[in-house]
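[1] Test case, fold it:
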Amino acid sequence: MQCYLVGGAVRDQLLGLPVRERDWVVVGASAETLLAQGYTQVGRDFPVFLHPTTHEEYALARTERKAAQGHRGFICQATQQITLVEDLQRRDLTLNAIAQAADGTLIDPAGGQADLQQRWLRHVSPAFTEDPLRVLRVARFAACYAAFDFRIAPETMALMQAMVTSGELQQLTPERVWKETATALCSAAPQRYFAVLQECQALQGLFPELANLFGIPTHSTGPSVIDSGLETLQALEQSARLSDDLAVRCAVLCRAFGKARTPKASWPAHPDHEVAALPLIQAFCTRLRVPNHLRELALLVARVQPLIHQSPQLSPECLLKLMYTLDVWRRPQRLTQVLLACRSGILDTTTTFPPADYLVRCFEALSALHFHDLQPGEHSGPTRQKIVWQRRLQALQQLS
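    As a prediction, the model looks like this:
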């Protein structure tokens, strides 16, 4: 029985990154051997065990054979005769197919170290095409490791395009697609994930609401005109600079979906695209089973973004209605999230965003109010609501 450190831990170590978790492959052992040593089996589709002390994952060396369509359509074989090289050959990318022995020796049959040094994302073998999830994983790696300027090897991109053409990606479950997408959205360069999927022609099948924006002109910051799809990717890039909040980034991704529905005669203007975006955001979130709190913020940003940008010119009454719409008293974080999402749409990083300072001052003025002096009959119901509204309105009137 021999244990080797594999996968992301070896890759990140070679890149000089902190190792967040360690996975191991076990050669020359059986499930009974590990169970006898106190390991706990957790894998249902293939034998994975938790170490009795460290609780790190140990997987028996295995091979896989494609038997049906989809991410789970594999027959797994894990015996004591499976070698380490055979196990590494079933992995997706060469940079994930490096193992490290206990003495530090690296086992690298696919040339992963060279690809790491030359910044290539390259498939290990033609078996790459057997798992459609790998298309999304390559796009996610491109996003998560964008700081290293990794490129996708031409032959790997050709395989990804062939997988898209075959229709295999349609077998992926919504949960798997969203899991990869959410991880990519949390990366340092979420726009790269969608750019790769656009390049391999997977975007239309997976995210038609975003794909339909490409080829549609729109006004950018100032008088310039930009492609709507490119504008969304640039706004997503901007959001990653401003916030690490997944909800903010998801809202930025969805905020311009409605521009695909505006009449061509109006281009590059998109009147009422915010309203047109609402059913598209609903469809996007329902199809991918996006968590409700992300859906709520995305819909809210689409609805209020024109008012946010116009807020310094709004009347006190409209401002107060906006604050109620944002539900800032029960959810004060909402104001920050919405402002960040709207600020992300301004692609010029040197441009200030006056609505942010103005609305924060408004919120602070409203938050400073108290209602301890209300009479017994004014503590609930329409009477209280009217008094609270009037006092808040007066505070905004004085501010303006």
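[2] going forward, measure contacts between C-alpha atoms and count neighbours the same way
    Will do.
[3] Next one: residue 282 relative to residue 184, how far apart?
    Using CA to CA, to the nearest Å, residue 282 is found at 21 Å from residue 184.
[4] Looking at those two now, which is surrounded by more residues?
    Using other CA atoms under 10 Å, the more surrounded residue of residue 282 and residue 184 is residue 184, with 25 against 16.
[5] my read: that one touches residue 146, true?
    No: assessed by CA atoms under 8 Å, residue 184 is found out of contact with residue 146, at 10.9 Å.
[6] give me the number of residues near residue 83?
    If you count neighbours by other CA under 10 Å, residue 83 ends up with 16.
[7] ok, now how distant is it from residue 196?
    Residue 83 is 34 Å from residue 196, by CA to CA.
[8] before we move on, what about residue 270?
    27 Å.
[9] With residue 219 instead?
    24 Å.
[10] With residue 1 instead?
    41 Å.
[11] So those two - more neighbours on which side?
    residue 196 (21 against 10).
[12] State the helix or strand in which that one lies.
    helix 190-199 (DSSP states H and E).
[13] any idea how far that helix is from the chain center?
    In terms of CA atoms, centre = their mean, to the nearest Å, the centre of helix 190-199 is found 11 Å from the chain centre.
[14] likewise stretch 146-158?
    On CA atoms, centre = their mean, the centre of stretch 146-158 falls 19 Å from that of its chain.
[15] next up, for comparison:
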Amino acid sequence: MKIYLVGGAVRDKLLGLAVQDRDYVVVGATPEQMVAEGFKPVGADFPVFLHPQTKAEYALARTERKQGHGYKGFKVYSAPDVTLEDDLLRRDLTINAMAEDESGVLIDPYQGAEDLRNGVLRHVSPAFAEDPVRILRVARFAARFAQWGFHVAHGTNKLMRQMVESGEADHLVPERVWAELERALGEDKPSRFFEVLRGCGALARLFPEIDALFGVPQPEKHHPEVDTGVHVMLVLDAAAKLSPDARVRFAALMHDLGKGATPPAEWPRHIGHEERGAGLVKNFCQRFRVPNDYRDLALITARYHAHCHKIAELRPATVVDTLEAMDAFRRPERVDMFVTACEADFRGRAGFDDKPYPPAGLFRRVHAAARAVDTAAIAANGAPGPDIGARIREQRIAAVRQVLSQPK
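    The predicted structure follows:
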């Protein structure tokens, strides 16, 4: 029995990054031997065991053979005669196909260290094409390592395009797509995820609403970058700088979805794109079973981002209507996330990344003022139910009016 540290832990050590998870491959062992050593079996599809003390994952070396569509269509073979090289060969990228023995010696049969030094994301073998999830993983690694300028090897991009054109990507299940998208939103430069998918044709197949934004013009006066798709990618990266919360980043990604559905005859204006966008966001979230908290913030941002930008110009009653529609009095935490997404929209334009955004502070102040209205005291006066609601609304409008009337 020989044990090797494999995959991401080896890669991140070579990059000088903190190692989060350690995965091990065991060569020359049987499941019975692992159990006899005290390991706890947990793998449903192939032999994986938890270490009795550290709880780290130890998988028996294995090979895989494609026998169906999608990422579950594999037949796994695991036995003592499977070598480390066999196991590494089935992995997605060369930078993830390295191992380290118990003495710390690097084992790199597929030149992953060289690709790591050169910033190349390259597939290990043609078997890459058997698992469509790998398209998403390559795009996510491009987003994670964007700060080092990592790029997808030409041959790998060509293979990914072939997978899309052959229909293999159509077998991706919604939950797995969302899992990879959510993780990509958490990376340093999430726009790279979508750029890589667009480069191989997968964006149009998986996320047609986002792909439709590219090539759609906006007024140059307000959007020096003109192209809506370019703008949304800038907004997404701006959101990544402003907040680590993936919900905020998702809202930034979804905020202008409606512009992709504007009739070309109306370009470059996009009147009514907010409501069109809300419908597209609903469909997107339903298709990928997006969690409700992500969906709700994205819907709010799609519908009301213009209200945040123009908060100083709105009537006080409109401001209160907006806050009520956002459920901002019962869920005050939403306001900060919404405003952050709107600030990202402002900054996601050429030349605007470091300019001040006064509406952020003003929106937070009107919300605080409206929320400070003593609803319990109003209710205690004993007025009938409908009258209580009307009086609360009146006082909230008055509180907002006072804030808006103050010198800017």
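[16] care to give me the TM-score?
    Once superposed, chain against chain, the TM-score is 0.96 (TM-score structural alignment, normalised by the length of structure 1); 400 aligned residues with a CA RMSD of 1.5 Å.
[17] got the residue ranges for the helices in the stretch 301-400 of structure 1?
    316-326, 333-343, 354-367, 381-399 (DSSP state H, counting those that start in this stretch).
[18] Nearest to residue 246 of structure 1 among those helices would be which one?
    helix 333-343 (10.1 Å; CA to CA).
[19] Give me the buried positions along the closest one.
    334-335, 337-343 (16 or more other CA atoms under 10 Å).
[20] Tell me the one among these nearest to residue 320 of structure 1.
    residue 335 (13.0 Å).
[21] Is that closest one in contact with residue 328, as I believe?
    Yes: between residue 335 of structure 1 and residue 328 there is a contact under CA under 8 Å: 6.3 Å.
[22] Number of residues surrounding residue 394 of structure 2?
    16.
[23] Now check structure 1 for the residue matching it.
    Under the alignment (TM-score structural alignment), residue 394 of structure 2 pairs with residue 390 of structure 1.
[24] Could you pull out the strands in the stretch 101-250 of structure 2 for me?
    With strands called from DSSP state E, counting those that start in this stretch, the stretch 101-250 of structure 2 shows them at 106-107, 120-121, 151-152.
[25] will you turn these into TSV that also has distance to residue 239 of structure 2 and mean neighbour count?
    Listed next are those as TSV, based on distance: least, CA to CA, whole Å; neighbours: other CA atoms under 10 Å:
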stretch	distance to residue 239 of structure 2	mean neighbour count
strand 106-107	38	18
strand 120-121	26	24
strand 151-152	23	20
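[26] Put together CSV for these, with distance to residue 369 of structure 2 on each row.
    Below are these laid out as CSV (distance: least, CA to CA, whole Å):
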stretch, distance to residue 369 of structure 2
strand 106-107, 61
strand 120-121, 51
strand 151-152, 49
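[27] quick one, which of those is nearest to residue 317 of structure 2?
    Closest among these, using CA to CA: strand 151-152, at 50.5 Å.
[28] Please name every helix or strand in contact with that closest one.
    On a contact count with 3 or more CA pairs under 8 Å, 6 or more residues apart in numbering; DSSP states H and E, strand 151-152 of structure 2 meets strand 120-121, helix 133-144.
[29] quick one: contacts of it?
    119-122, 138, 142, 196 (CA atoms under 8 Å, 6 or more residues apart in numbering).
[30] likewise stretch 102-109 of structure 2?
    Residues contacting stretch 102-109 of structure 2 (CA under 8 Å, 6+ apart): 3-5, 85, 97-101.
[31] farthest-separated two in those?
    Put simply, by CA to CA the two of those set farthest apart are 3 and 97, 15.1 Å from each other.
[32] So between those two, which is more surrounded?
    The neighbour comparison of residue 3 of structure 2 against residue 97 (other CA under 10 Å) goes to residue 97, with 27 against 20.
[33] The residue nearest to that one when sequence neighbours are not counted: how many residues sit nearby?
    Spatial nearest neighbour of residue 97 of structure 2, chain neighbours left out: residue 88 (5.0 Å); criterion: CA to CA, 6 or more residues apart in numbering. Neighbourhood size, residue 88 of structure 2 [other CA under 10 Å]: 25.
[34] For residue 24 of structure 2, see how far away residue 88 of structure 2 is.
    Counting by CA to CA - residue 88 of structure 2 and residue 24 of structure 2 are separated by 12 Å.
[35] Check residue 398 of structure 2 too.
    64 Å.
[36] more crowded one of these two?
    Using other CA under 10 Å as the criterion, residue 398 of structure 2 and residue 24 rank with residue 24 on top: 22 against 18.
[37] would the more buried one count as being in a strand?
    Yes: Residue 24 of structure 2 forms part of a strand when assessed by DSSP: H, G, I helix; E, B strand; the rest coil.
[38] quick one: contacts for it?
    Taking CA under 8 Å, 6+ apart as the test, what residue 24 of structure 2 contacts is 3-6, 56-59.
[39] Looking at these, which are in helices?
    Using DSSP state H, no member of the contacts of residue 24 of structure 2 sits in helices.
[40] Can I get the buried ones among those as something I can paste into PyMOL?
    Buried residues among the contacts of residue 24 of structure 2 (16+ other CA under 10 Å), as a PyMOL selection:
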select buried, resi 3+4+5+6+57+58+59
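[41] between the contacts of residue 24 of structure 2, which is nearest residue 287 of structure 2?
    If you rank those by distance to residue 287 of structure 2 using CA to CA, residue 57 comes first, at 32.6 Å.
[42] Pretty sure the closest one sits against residue 49.
    Yes: with contact defined as CA under 8 Å, residue 57 of structure 2 reaches residue 49; the gap is 5.7 Å.
[43] ok so, going back, I'd like the contacts of strand 151-152 of structure 2 as CSV, with distance to residue 245 of structure 2 appended.
    Formatted as CSV, the contacts of strand 151-152 of structure 2 follow (distance: CA to CA, whole Å):
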residue, distance to residue 245 of structure 2
119, 27
120, 28
121, 27
122, 30
138, 22
142, 20
196, 23
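[44] Of all pairs in those, which one is the farthest apart?
    It's 119 and 196 that sit farthest apart of these, by CA to CA, at 14.8 Å.
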